[in-house]
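Colleague: below: sequence and its predicted model.
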Amino acid sequence: MRQKPNPFPGFKICFFICLLAIISIVITGCSTTAKKEPLTTKKTKTVFVSEVVFRQASKGNSQTPSQTALHGMVWYLSNGRTVTPDLKDLVFNSTVGKDGFVVLLVPGTTYKWFNYVFLSYKNHAWVVSGYVDAPIQGSLSKNKRGLALPFPSYLGLNLDINSNQKVWVFENVDHFVIIERQKQYPVSLPGFKLIKINGKQLSIKSSGNTSTAVYGDEESMVTVAGNVKKNAVISLVKSLSPTTDPTFPYK
C-alpha cells in the first residue's frame, strides 16, 4: 500500500533535536547541583588570658581555700569574654596548717592554662597571698637540674610570696608539682601519715593521683604537692637539696 507523503517533513527531526536539548539541560542542571564546593579552612584566633583579677570573697565564701579561689578569681580573655571558675575547673586542692594550695584550669583558652593559687588563713578566713599564671605553650625544658620530676619535660615558674615564703611550680600538659619553702611553724596535719625519708620525718597524704608531703629541714618547712601519685612525691622529696643551699630546690 502506498504511504501518504508527510505534510511536515522536518517536524520529526526538529522534535527529536528539541527533545535532546531538553534532556541535556536537565542532566547538566543535575550535575551542577551535585558539584562539591572547595573546602575552606577557617583561621581561628588564639584565645589567652589577658588579665587576672582577684576579688576578695565574702567571709561566708572564704571558709576553705577552694571557696575563696572559686569565688574570687576573675579572668579576662583576649576574645573579650570575662570568665569565673566553676567547681569543674578546680583540679587540685590541699591544705597544710595555715597554708592552702588550689589549682584552677582556666576555661575557654586555646592552650591549657593553669592558675596556682596560694592562700593563708587569717582572721577566720582564707585569703589569697599569691598566684602563678601558667599557660602550657612553647617549648618545655628537659633539664631537671637534679630534680626527680615525674615527667620528661616541664615548664618551671617560681614566686616569692614574701621574704620567708617561696614557691616553685613545675608542670606539663597533664601533671604538675608544687614545692614550697617557708619559715617553720607548729602545724597540725590530720590525715597525714608519718614516714622516714633520708633520715627526716616526712608527713604524707595521698588520695588516688593527688599527694601532699611536708617535712622540716633546719628552720624551714617544705611542702611538696601535686596531681601525682605518692611514690612520685617521695622520689621528688629525696632529690631535693638542703633548704640552706642557695640553689634549693635544685642540686
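Modeller: Noted; the coordinates are in hand. Numbers count the residues shown, from 1 in each chain.
Colleague: switch to C-alpha atoms for all contacts and neighbour counts from now on
Modeller: Fine.
Colleague: tell me where the stretch 101-250 of the chain has strands.
Modeller: With DSSP state E, counting those that start in this stretch as the criterion, the stretch 101-250 of the chain has strands at 113-122, 125-135, 155-162, 165-171, 176-183, 193-197, 200-207, 210-217, 220-226.
Colleague: which of those has the highest mean neighbour count?
Modeller: Among those, ranked by average contacts under mean count of other C-alpha atoms under 10 Å, first place goes to strand 220-226 (a mean of 23).
Colleague: and the contacts of it?
Modeller: Identification of contacts with strand 220-226 by C-alpha atoms under 8 Å, 6 or more residues apart in numbering yields 92, 94, 175-185, 210-216, 233, 237, 243.
Colleague: compute the inter-axis angle for it and strand 210-217.
Modeller: 170 degrees (axes from the mean of the first three to the mean of the last three C-alpha atoms, to 10 degrees).
Colleague: what angle separates strand 220-226 from strand 176-183?
Modeller: 170 degrees.
Colleague: and strand 220-226 with strand 200-207, angle?
Modeller: Interaxial angle of strand 220-226 relative to strand 200-207 (the same axes, to 10 degrees): 30 degrees.
Colleague: put this next to the first one:
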Amino acid sequence: MVQFGLQFREHQSLLVQQEELRIEMDIAANIQNLLLKTDIPKLDQLDIGIIFQPLRKMSGDYVYFLFDEENYLSVAVADVVGKGVPAALCMSMVKNGLETLEYANHNHSYILEVLNRIIEKSVDDSMFVSSFYGRYDVKNDILTYGSAGHEPALYFNSKGETFYNLESKGLLLGVMPEVKYPQFSIRVEMNDFIMIFTDGVTELRNCDVAESRNLIKDIAFSHRHLSAQEMCEKIYLELQRLQDYNLNDDFTIVILKK
C-alpha cells in the first residue's frame, strides 16, 4: 500500500506538470499568433487567398503581407527548419526584420541579405529559414521575386494553360553571413495566378516532391475558375483526403490571382 501510495503521488505530480506545460504552450501559441498576425490586403486588381494549418500549437511557417501607398504588394512566405518555441522566436525576428526593411529598401536582394545576417547571428547553428519574397506592382501587373532555399512557387499562365516553376536559386537564411540573392520578374495577365507554399504541402506520403507538385498542379487547374481563397481550400481538402487527414508538417498556401 505504501508503494502504491508513492506511485500514485508521483503520477498525480506528473499530471500537474503536464497540465502546467499545456497551459504554458497555449499562452505561448497565443502570443505567437498575436506577434505574427498579418492582415490580408483587399485589392480590386488582385485576388488573394491563404490557408495556414500548423502541425502543432507553435508553427514554423509564417506569411507576411504589406500593401504600401505606391500600390506595391509585398508578400513573404517563410519556413523555419525546426519546430516549437525556438521556431516561433525565430519567426518573430523574421517579421521584425521584414517590417523594418520594407520601409528602408525595396530591393529584394538587399532584404534577403539583411535577413540572412540577422538570422545567422541570432539563432542556433542547427536552425535555418527558407523564404520566398515577392513584390507585386499593382499598376503594371509585374511580380518581382527572390528566394532563399524555398520551395519554388508556381505561376499559371492562363493563355497557354501552363504552369511554370518560379526558380530562384538562393541559400537558406542563416547558413552563411554573406550571401547574394538574385531576383527575377514576370508579368501577370488576366486569370493568371501565382501559388506560393511551404514544403509541408509537397511532402506527401508515397509521393516524391516532383509527383506532389504535379498533383498540386492538377488540383489547382481543375479549380482555376474559383476565387483564390476557394482554390486554397479545395487544394487543402484534397491533399488532406489523400493523406487520410493527417498532416506531416505545417501546411501553408498563398495564391495571388489576377
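Modeller: Structure received. No experiment lies behind these values; they were computed from the predicted model shown.
Colleague: TM between them?
Modeller: Superposed pair, TM-score by TM-score structural alignment, normalised by the length of structure 1: 0.32. Supporting alignment: 132 aligned residues with a C-alpha RMSD of 5.8 Å.
Colleague: how about the helices in structure 1?
Modeller: 11-33, 65-72, 230-239 (DSSP state H).
Colleague: quick one on the thing from earlier: dump the strands of the stretch 101-250 of structure 1 to JSON lines, plus distance to residue 22 of structure 1.
Modeller: What follows is these, written out as JSON lines (distance: least, C-alpha to C-alpha, whole Å):
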{"stretch": "strand 113-122", "distance to residue 22 of structure 1": "63"}
{"stretch": "strand 125-135", "distance to residue 22 of structure 1": "64"}
{"stretch": "strand 155-162", "distance to residue 22 of structure 1": "70"}
{"stretch": "strand 165-171", "distance to residue 22 of structure 1": "70"}
{"stretch": "strand 176-183", "distance to residue 22 of structure 1": "71"}
{"stretch": "strand 193-197", "distance to residue 22 of structure 1": "89"}
{"stretch": "strand 200-207", "distance to residue 22 of structure 1": "77"}
{"stretch": "strand 210-217", "distance to residue 22 of structure 1": "74"}
{"stretch": "strand 220-226", "distance to residue 22 of structure 1": "75"}
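Colleague: what's the burial count for residue 114 of structure 2?
Modeller: 18 (other C-alpha atoms under 10 Å).
Colleague: pull out the buried positions in whichever helix or strand it is part of.
Modeller: Residue 114 of structure 2 is part of helix 108-122 when elements are defined by DSSP states H and E. Within helix 108-122 of structure 2, the residues scored as buried using 16 or more other C-alpha atoms under 10 Å are 108, 109, 111, 112, 113, 114, 115, 116, 117, 118, 119, 120.
Colleague: returning to that earlier point: nearest to residue 20 of structure 1, of the strands of the stretch 101-250 of structure 1?
Modeller: Comparison of the strands of the stretch 101-250 of structure 1 against residue 20 of structure 1 by C-alpha to C-alpha identifies strand 113-122 as nearest, at 65.6 Å.
Colleague: what helices and strands are in contact with the closest one?
Modeller: If contacts are counted by 3 or more C-alpha pairs under 8 Å, 6 or more residues apart in numbering; DSSP states H and E, strand 113-122 of structure 1 sits against strand 99-105, strand 125-135.
Colleague: in a markdown table, list these along with distance to residue 74 of structure 1.
Modeller: As requested, these are exported to a markdown table (distance: least, C-alpha to C-alpha, whole Å):
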| stretch | distance to residue 74 of structure 1 |
| --- | --- |
| strand 99-105 | 11 |
| strand 125-135 | 12 |
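Colleague: so which of these gets nearest residue 196 of structure 1?
Modeller: So among those, strand 99-105 is nearest, using C-alpha to C-alpha, at 22.9 Å.
Colleague: report all helices and strands that the closest one contacts.
Modeller: Counting contacts by 3+ C-alpha pairs under 8 Å, 6+ apart, strand 99-105 of structure 1 is packed against helix 65-72, strand 90-96, strand 113-122.
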